[in-house]
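Participant: okay, sequence plus prediction incoming.
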Amino acid sequence: GSKGGLEWVQADPNYLWYTPFGQPKQLITRNGAGALPVAGRVSRVPPGHPEGYLEGFANIYQEAARAIRAARRKGGKPAKDVVFPTVQDGVEGMAFIEACVKSSKKNGAWTKL
């Protein structure tokens, strides 16, 4: 337009580039600095988190509830078709993170898990 330009990409929806005519580009993030106050009313998660953040946790909670209901119906036997992270998944994730830190301290050397 005559006062500047806007750039938005659907594949990267949390960022809006605003370029006032004759000035540098400015990045406006969803509910971040530079956004209007109304952005806070329609954003469900804090700045820096993608909109799918809440849905990810909702899926975990829903699957955990399914597992609990199935165990109650089947006398304590867990359902086989539920999808949520287990304690073992958490242990393996922490081992991976520790290996990454060790590798980083050794200038990126391969580190056994």
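Facilitator: Received the coordinates, thanks. Note that the structure is a prediction, hence the values are computed from the model and not measured.

Participant: switch to C-alpha atoms for all contacts and neighbour counts from now on
Facilitator: Will do.

Participant: which parts of the chain are helices?
Facilitator: Secondary structure of the chain (DSSP state H): helices at 38-42, 52-73, 87-105.

Participant: comparison target, given below:
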Amino acid sequence: MKEADIIDALKDSMHQSQADVSLSIGDDGAIIDLDDDKQMVTVTDAITVDVHYPAGIEAEAIGYRSLAVNLSDMAAMGGVAKWANLVFSIPSINPDWIKGFIKGFSEIANQNNICLIGGDTLRGA
């Protein structure tokens, strides 16, 4: 099953719609109409080993890339990022790996004046 097939299945199963959603599911983001002719763009793009980066790549590069792909999606939709949520799953806690990941993520966040506002961390494959 391809990503587009999964998205179509989700669309078919959901019966709710919102008039204030200009662009909905089907891309890595959505555009929501706010008051006063303003819009909010929200994006979510996950990355995973052997698909978005090679096994063995430094944690710092993974941290950087995890935000970079989302900033790219935001820009592609005409938005300017202000905030980010960070969700990541790792098989085991390695303090040095975590420090490297944080360094890479923080570098690009600080370069782009992004405020980390939430997220989740968990152990998993």
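Facilitator: Received it, and whenever you're ready, just let me know what you need. If you're wondering where the values come from, they're calculated on a predicted model, not measured in any experiment.

Participant: TM-score for these two?
Facilitator: The TM-score (TM-score structural alignment, normalised by the length of the first structure) is 0.22; 45 aligned residues with a Cα RMSD of 4.7 Å.

Participant: circling back: and the helices of the first structure as TSV, adding mean neighbour count and distance to Tyr15 of the first structure?
Facilitator: Listed next are those as TSV, based on neighbours: other Cα atoms under 10 Å; distance: least, Cα to Cα, whole Å:
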stretch	mean neighbour count	distance to Tyr15 of the first structure
helix 38-42	11	13
helix 52-73	14	15
helix 87-105	13	29
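
Participant: enumerate every residue touching Lys99 of the second structure.
Facilitator: With contact set as Cα atoms under 8 Å, 6 or more residues apart in numbering, Lys99 of the second structure has no partners.

Participant: show me what counts as buried in the helix or strand that contains it.
Facilitator: Per DSSP states H and E: Lys99 of the second structure is located in helix 95-111. Within helix 95-111 of the second structure, the residues that qualify as buried by neighbour count (16 or more other Cα atoms under 10 Å) are Gly100, Phe101, Ile102, Lys103, Gly104, Phe105, Ser106, Glu107, Ile108, Ala109.

Participant: nearest to Gln39 of the second structure among the residues you listed?
Facilitator: Of all the buried residues of helix 95-111 of the second structure, Ala109 has the smallest distance to Gln39 of the second structure: 22.0 Å, by Cα to Cα.

Participant: now do the closest one against Ala68 of the second structure, distance only.
Facilitator: Separation of Ala109 of the second structure from Ala68 of the second structure (Cα to Cα, to the nearest Å): 9 Å.

Participant: quickly list what's touching both of the two.
Facilitator: Shared contacts of Ala109 of the second structure and Ala68 (Cα under 8 Å, 6+ apart): none.

Participant: following element in sequence after the helix holding Lys99 of the second structure, please.
Facilitator: Scanning forward in sequence from helix 95-111 of the second structure by DSSP H and E, the next helix or strand is strand 115-123.

Participant: could you list every helix and strand in contact with that following strand?
Facilitator: strand 83-90 (3 or more Cα pairs under 8 Å, 6 or more residues apart in numbering; DSSP states H and E).

Participant: can I assume Gly63 of the second structure is in contact with Phe101?
Facilitator: Yes: under the criterion of Cα atoms under 8 Å, Gly63 of the second structure makes contact with Phe101 at 4.3 Å.

Participant: need the helices of the first structure in CSV with distance to Pro20 of the first structure, can you?
Facilitator: Output for the helices of the first structure, formatted as CSV (distance: least, Cα to Cα, whole Å):
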stretch, distance to Pro20 of the first structure
helix 38-42, 20
helix 52-73, 31
helix 87-105, 42
